[in-house]
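Engineer: What follows is a predicted structure for the sequence shown.
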Amino acid sequence: MSDVVDPTAVPSGTGCTECDAAGGWWVHLRRCAKCGHIGCCDDSLARHASAHWRATGHPIIQSFEPGEDWFWNYDTDQYYDGPELADPQSHPADETVPGPRGRVPGDWMRQLQQRAD
């Protein structure tokens, strides 16, 4: 398990690392179970969590949403039974979804629909 999960790795922050750096926004957040990188989900425009997997080979993520504790394995495209990871377990519960507050454009749903088309 230690080759794909490190239960002691702390999250890289409370939002998507790359979106925060670029002033962007996300739909949901995912946490790399190996190194703690926080990236945006594949429903987000940038899909930074799966880009992190492709760049690093770290296949296991956990939801970084309040009240969710599921894991996903990108390599097998299946849920994964992972251990409890280091705190915090999610982004702040008072943060908006999508988020972060103040950076989500008013037409965010249209932007996501255009990407899907």
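Structural biologist: Noted; the coordinates are in hand.
Engineer: use CA for all of it now, contacts and neighbours both
Structural biologist: Fine.
Engineer: Please name the residues that touch the residue nearest the centre of the chain.
Structural biologist: By C-alpha atoms, centre = their mean, the chain has its centre lying nearest to Arg30, at 1.9 Å. For Arg30, the contacting residues are 38-41, 49, 61-65, by C-alpha atoms under 8 Å, 6 or more residues apart in numbering.
Engineer: one more time with 6 Å
Structural biologist: 38-40, 62-64 (C-alpha atoms under 6 Å, 6 or more residues apart in numbering).
Engineer: Would you mind listing the buried residues in stretch 48-65?
Structural biologist: 48-50, 52-53, 58-65 (16 or more other C-alpha atoms under 10 Å).
Engineer: Span of it from start to end?
Structural biologist: Taking C-alpha to C-alpha, to the nearest Å, the first and last residues of stretch 48-65 lie 16 Å apart.
Engineer: circling back: can I get the buried residues of stretch 48-65 in a markdown table with distance to Glu18 and secondary structure?
Structural biologist: A markdown table is the format used below for the buried residues of stretch 48-65 (distance: C-alpha to C-alpha, whole Å; DSSP: H, G, I helix; E, B strand; the rest coil):
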| residue | distance to Glu18 | secondary structure |
| --- | --- | --- |
| His48 | 7 | helix |
| Ala49 | 10 | helix |
| Ser50 | 12 | helix |
| His52 | 10 | helix |
| Trp53 | 14 | helix |
| His58 | 17 | coil |
| Pro59 | 18 | coil |
| Ile60 | 19 | strand |
| Ile61 | 16 | strand |
| Gln62 | 18 | strand |
| Ser63 | 17 | strand |
| Phe64 | 15 | coil |
| Glu65 | 17 | coil |
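Engineer: ok, structure two:
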Amino acid sequence: MNPKSCNHLQAIDQIKSGAGVCEECVKTGDEWVHLRTCQTCGVTLCCDSSTNRHARAHHEETEHAVIASAEPNEYWAYCYNDNLYKKFKPE
């Protein structure tokens, strides 16, 4: 995990927080496992462990590269394009 090799992660100084629900799962009445917030537009969606994988679908549709955990006490971001993580210090 070397964030220096990923310009997308280097550009992020602070994690954007999002909603406490997957906005797409709420529309369909589905459940999710974990939540991720897009660091480009701020939408919160479900993770790859969830049935619908809305965060990944959002990345594939929009090409927004970086998501961050929207889970309490988790401070990391992930770049889909470079398959790298970056840890952040709690605020």
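Structural biologist: Received, thanks. None of these values were measured; they are calculated from a predicted model.
Engineer: hang on, the earlier thing: closest one of the buried residues of stretch 48-65 of structure 1 to Asp75 of structure 1?
Structural biologist: Pro59 (5.7 Å; C-alpha to C-alpha).
Engineer: Hmm, that closest one is touching Asn73, no?
Structural biologist: Yes: contact criterion C-alpha atoms under 6 Å: Pro59 of structure 1 and Asn73 qualify, at 5.4 Å.
Engineer: Ser63 of structure 1 matches what in structure 2?
Structural biologist: Matched by TM-score structural alignment, Ser63 of structure 1 corresponds to Ser69 in structure 2.
Engineer: cool, Gly23 of structure 1 as well?
Structural biologist: In structure 2, Gly23 of structure 1 lands on Gly29 (TM-score structural alignment).
Engineer: What is the burial count for that match?
Structural biologist: When counting by other C-alpha atoms under 10 Å, one arrives at 7 neighbours for Gly29 of structure 2.
Engineer: and it, how far is that from Glu60 of structure 2?
Structural biologist: Per C-alpha to C-alpha, Gly29 of structure 2 is found 23 Å from Glu60 of structure 2.
Engineer: what about stretch 57-75 of structure 1, distance to the chain center?
Structural biologist: 8 Å (C-alpha atoms, centre = their mean, to the nearest Å).
Engineer: about what we covered before: so the residue nearest to the centre of structure 1 sits in a helix?
Structural biologist: No: secondary structure of Arg30 of structure 1 (DSSP: H, G, I helix; E, B strand; the rest coil): strand, not part of a helix.
Engineer: could the buried residues of stretch 48-65 of structure 1 go into TSV alongside distance to Pro83 of structure 1?
Structural biologist: Below are the buried residues of stretch 48-65 of structure 1 laid out as TSV (distance: C-alpha to C-alpha, whole Å):
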residue	distance to Pro83 of structure 1
His48	23
Ala49	19
Ser50	20
His52	21
Trp53	19
His58	16
Pro59	15
Ile60	11
Ile61	12
Gln62	10
Ser63	13
Phe64	14
Glu65	16
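Engineer: closest to Gln78 of structure 1 among these?
Structural biologist: Ile60 (9.9 Å).
Engineer: could you list every residue that touches Cys32 of structure 1?
Structural biologist: Ile61.
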